[in-house]
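Enquirer: 3D, please:
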Amino acid sequence: MRKTNPALLSLFFLLTACQGTESEKPTEAQEELSLLEIYEDGNETILDDNYRNYYEIFVYSYADSNGDKIGDLNGITEKLDCIKESGYTGIWLTPIFKSTTYHKYDAVDYFQIDPTFGTMEDLKALVKKAHSLDIKVILDGVFNHTSLYNSWYESAVLAHNKYLKGQTLSEEETKFNTLYKFYDSEEEARASGHKYYQAGANPYYYEGNFDRAMPEFNFDSEFTYELIQSVIDFYMAPEIGIDGFRLDAVKYYYLGENDKNVQVLTRIEEMMRENNPNAYGVGECWDSNTTIEKYYQSELDSFFYFPAAGSDGYIAISVNNKEKLKGNYYRGSKDLEAKCQNGIPAPFLNNHDMARLSYSTLPDLQKFVFALLGMSKCTTFHYYGDDIGMVSTNLPSGDYKDSSYRTHYYWDDDTHESECQNVPNAVNQPQIMPCYKTQREDPSSMLSYITAINKLRNIYPFIARGTLVDGNEAEESANNSSKQKILTLTKRYEEKDYKVMINFSDTDEASCDITGYKPLAGLKIQCDNTIKFESNTLTLSPHSIALLKTE
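Expert: You can find the predicted model right below:
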């Protein structure tokens, strides 16, 4: 059943191009050393929609281009070919605006790139090259608060001082007086139920739910929306041309008031859409699936699906007891589609605020959880380092555990090319898997596996866009029994049915009847594993996946 594999041929040419060597036709042995088996329809096509494979880049830690050991925009630009090679079709950059902190989640000036990361011209060059590679770029929109050192806050304090003294305010001062959440007495601040701090030596207080240095915007003020619109317009204008925003901490616009937050998000979504009808917005609503479902009423494209993330997410739970818990994956996948039915689901496994999901002694399981993520109807989000199996098991003392989730990427263990220093207060993490360069040359590596997953999603649109079809077959295969090792999912896309068949066993082959279907592709955990189609029987090696379509 094996045919010459266009996807593998294109992958080979990408690899050699990235290495700067002359492309040669891969040998038969090189074709055989692959985690992917493509039987039909193997051409990779990137559709012009927002079902994509996103790669979150924590800018400080990813790639250094100028030798100062801090990641920067030019470093990312230099690595875009590698990102493309790995099958990613979108990147999310954590905050890049001028700030006093390494993480930049407190903007001092939204209209300046932080000088440690580069310049506005560097951002333009990054976006231009990304678009030439069919990679979308979204920025982190931290629109619930600013830095205490932002000139907007300074203007607001001056205006509020005049207001409290009964002095006449100019039109501009009147606007700034309403920009932040000020409380004119501690009693009023305390009654709000939110965190608050005194505004310097002034006799009033401001809301600061994240940190003393991060005063919250007042979303009852039209001026707040005016300023947010100015930021969105600036970066989405053709001169820069980003494709959308990841919206930070959307529950905190009006803390504890979800209906009002939905209204805010509706307005922000409209701002993006006015600039680009195909803009992409994804919100961070760290909450339950029922709350996330409510936020989709805003018509923002996506919200990160936290029930899928971490060691207690439904994906990790489904592999914790071999094949016995595969039903958790099926039910979790159904819930994902149901709760996000008005938009694009956005599940993920970890991010810059969470411990990396890792199975340091079980590398095949480390791969498998990303395959389960990749088989979902969704836009996937991988965190930088997921592609090479980075971990975050060593935690620093005190309140700095987040720093362990943001350590530097391993590019080359010999030359340390492009390598960054760790973020402040981080401790070194064990390097369980080899560096990028070594994994790139290993067809069974974590990097090769992540690439294979992304390639499958790019080749077969039904994976990311097809809707699960209820039926006895799925229900029966999803029972939590060790006797049934293969989970059979039916996806419907453009009025055609496809099957995704997943062997949840980590030790045993498993077989099933596939009458009425023919194979499209297979994904193996190791290159020397096998996927066999004989007559109407499919046999999957441990943790292998097969894709089929109706005959």
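Enquirer: please make it C-alpha for all contacts and neighbour counts, starting now.
Expert: OK.
Enquirer: where does A7 fall, secondary structure wise?
Expert: helix 6-19 (DSSP states H and E).
Enquirer: okay, buried residues for that helix please.
Expert: By neighbour count with 16 or more other C-alpha atoms under 10 Å, helix 6-19 contains the buried residues 6-9, 11-15.
Enquirer: E172: neighbour count?
Expert: 12 (other C-alpha atoms under 10 Å).
Enquirer: once you drop chain neighbours, what's closest to the residue nearest to the spatial centre of the chain?
Expert: The centroid of the chain falls nearest to F381 when counting by C-alpha atoms, centre = their mean (2.6 Å). Nearest residue to F381, sequence neighbours excluded (C-alpha to C-alpha, 6 or more residues apart in numbering): Y54, at 4.7 Å.
Enquirer: likewise Y110?
Expert: Excluding its sequence neighbours, the residue lying closest to Y110 (C-alpha to C-alpha, 6+ apart) is F97, at 5.3 Å.
Enquirer: Proceed likewise with the subsequent sequence, for comparison:
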Amino acid sequence: MKNISILHDSHKLRFRSPFGAVPCGEVVTLSLELSLKESVDRVILRLWKDHREEQVDMVLSEELGEKRIYSGYISTPPKAGLLWYFFIIICGEETYYYGNNYENLGGIGRIYNHEPPSYQITVFKKEATTPNWFKESIMYQIFVDRFCNGYDEGEILNPKKHCVIYPRWDDTPVYGKCPQTGKTVCHDFFGGNLLGVMKKLPYLKELGINVIYLNPIFEASTSHKYDTGDYKKIDPMFGNNELFKELCHRANDMGISIILDGVFSHTGSDSIYFNREGKYPSLGAYQSKESPYYSWYRFEEYPDKYDCWWGIDTLPNVNEMEPSYQDFIISGENSVIKYWIRQGAKGWRLDVVDELPQEFVKKIYRILKELDPDSVLIGEVWEDASNKIAYGHIRDYLLGDELDSVMNYPFRSILLDFLLGKKDGQQTHLALMRLYENYPAQYFYSTMNIIGTHDVERALTLLSGAPPEHTLSKEEQSGYRLAPEQWELGMARMKLLSLFQMTFPGVPCIYYGDEAGMHGYRDPLNRGTYPWGNEEQEILSWYKKMISIRNKYAVLKTGKWLPVLAEGSVYGYIRLIENGLDVFQQKRPNNLAIILLNTNTEQEISLNIDIKKYRQSNMLDLITGQAHSIVDGILDITLKPLEGKIYIDGGK
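Expert: The predicted model follows:
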């Protein structure tokens, strides 16, 4: 590009105001800075709005020497959705385009000689909100069979005919093969149950947990229970409906809410509704076209050829738009959604939410809020949820009428890449800024910020430098044990990772046992049993400290997030409450917290950070408990390898 410089930075208010996602009916100012000697004939703001193209002529708003600032003004549409834009600059016979960068990260874009990738503006409903109590919580995910057996003698409740019981609680889980079909089967059980969860409520309370998310607990053939057999019955190996009700009651008395896992895109083939195995006395869809459940399923060749989840014939897909199915799951007087909320659950996590029709999810959201406005609906989303495309349509997850929260897998990936040295501080910052820019604040602060789940490798395994999973056979993965130096490295990184998780906006979620040093590759090795009595005390104590800090300081929950440092192996940000109000205009004490992390495994880093704009008083190091002097508004510190710091102004 000859003698021309063009700049638009969507992260800065001088180029885009207001920042980030905006409500319907808001005026947005978009500006472009040009530095060139030749004359400019026309500067166009090209929009994609309401599924059609618009072109807005930008006006010269300021001249600074050779720099010219052009501005365009748009009103966001009355209907929530996504708005896209880029710029066209016409100079005589030359036409330049300016759009988003190659990675679609937002911020500083680049010049193209063709139509560029667009910048995104998320437009949400003005009344969009998420429960404040949830934004201030810390979650704990439990895979019930592997968490705790509530019977002291290890009694196994109501074992199934086909199941295999591990002889020892600390055995390594392994899947078997069906001798007839050769397919993997998940009929292995350790004996964890809801009584065990109830007995461990004091532990979770002491840990500082406010929300428990339970993997599926309804009757099903497998240990994972994503093959629902009866939506209205607790699996007999876990307990019964009355025990669940008591669990919710006791948890509520301790200030802990229960979130259930809703698997509504498919059922089990071994279920009341399909009944392929003939176990249930009811007339299932597989047995007869006269079954009341026949219309729930899609048969290609009745009865043995039917639509199923990812081709797994034990998981027949349902037609979610079938009225009788919607009535059963959502809207009926005694629907599944209503029944379990009335038993004491505080919300639902929707499995594979992208495979559920949008209308179906919105109906769940609406009914749930009618029943309990403070209840929570969470979706399993693995990508940026603001622009997630499922089956050819962009989903409305974060616009105000579909979900309260999503599983923040991008957050997990960003943090792991940073800790493992795959991305530096600046790349980490830009990846986080993409989410911050695309997510409305109500959702950015309510995302389920995960480090581990039942579907991914244990974080400790990844952080310890264990061989990549694809380089080992399943048998090798099962037998792999971390060497002492790997433990040391993994633990140091886990401390840093959990510090990041507990000080970042969103709802931290701990996968059971991560706080106790559990490790393992993916399913089934990430689903081992909690090591009661054999926890790694060093990491457990650290988690308790980080959680207590998070719970104590409101600034770490709903304070502003202001990145201050992003270079090399260092990343730092401020959390701030000023003028007695947090991000959501709730009354909170004024506070400033500064979080700094060094992911370098060998190098010590010295930093001088100017914070006079925010505070000049001394800070308290929350990890050591020591006061730290601030001289002339400068925070002068040294970070050791793999060290993180949390400073608070005066410790208030």
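Enquirer: TM-score them against each other, please.
Expert: The TM-score (TM-score structural alignment, normalised by the length of structure 1) is 0.70; 420 aligned residues with a C-alpha RMSD of 2.9 Å.
Enquirer: hmm, back to that, which residues of structure 2 does the helix holding A7 of structure 1 align to?
Expert: Under TM-score structural alignment, helix 6-19 of structure 1 has no counterpart anywhere in structure 2.
Enquirer: thinking again about what came up before, count of neighbours near the residue nearest to Y110 of structure 1?
Expert: Counted with other C-alpha under 10 Å, F97 of structure 1 comes out at 25.
Enquirer: which residues touch the aligned residue in structure 2 for it?
Expert: Taking TM-score structural alignment, F97 of structure 1 has F218 as its aligned residue in structure 2. By C-alpha atoms under 8 Å, 6 or more residues apart in numbering, the contact list for F218 of structure 2 reads 225, 228-235.
Enquirer: out of those, who has the most neighbours?
Expert: T228 (29 neighbours).
Enquirer: for D109 of structure 1, see how far away the residue nearest to Y110 of structure 1 is.
Expert: 6 Å (C-alpha to C-alpha, to the nearest Å).
Enquirer: that older thread, is it true that the residue nearest to the centre of structure 1 touches H352?
Expert: No - with contact defined as C-alpha atoms under 8 Å, F381 of structure 1 does not reach H352; the gap is 11.8 Å.
Enquirer: now do the helices in the stretch 1-150 of structure 1.
Expert: 6-19, 28-32, 59-62, 73-78, 80-85, 120-132 (DSSP state H, counting those that start in this stretch).
Enquirer: ok, and the closest non-adjacent residue to G141 of structure 1?
Expert: G141 of structure 1 sits nearest to L247 (C-alpha to C-alpha, 6+ apart), 4.8 Å away.
Enquirer: what's the match for the residue nearest to the centre of structure 1 in structure 2?
Expert: Checking TM-score structural alignment: F381 of structure 1 goes with C509.
Enquirer: quick one: secondary structure of its match?
Expert: Secondary structure assignment for C509 of structure 2 (DSSP: H, G, I helix; E, B strand; the rest coil): strand.
Enquirer: isn't R42 of structure 2 right up against E94?
Expert: No - at 11.0 Å, R42 of structure 2 and E94 do not qualify as touching, with contact defined as C-alpha under 8 Å.
Enquirer: between these two, who's got more neighbours?
Expert: Taking neighbours as other C-alpha under 10 Å, R42 of structure 2 and E94 compare with R42 leading, 16 against 11.
Enquirer: so how far is L597 of structure 2 from E54 of structure 2?
Expert: 44 Å.
Enquirer: need the contact partners of the longest helix anywhere in structure 1.
Expert: Counting by DSSP state H, the longest helix found in structure 1 is helix 258-275. With contact meaning C-alpha under 8 Å, 6+ apart, helix 258-275 of structure 1 is reached by 219, 228-229, 232-233, 236-237, 244, 250-254, 279-281, 294-300.
Enquirer: ok, of those residues, which come out buried?
Expert: 219, 228-229, 232-233, 236, 244, 250-254, 279-281, 295-300.
Enquirer: in stretch 245-262 of structure 2, what's buried?
Expert: For stretch 245-262 of structure 2, by 16+ other C-alpha under 10 Å, it's 245-249, 251-252, 256-262.
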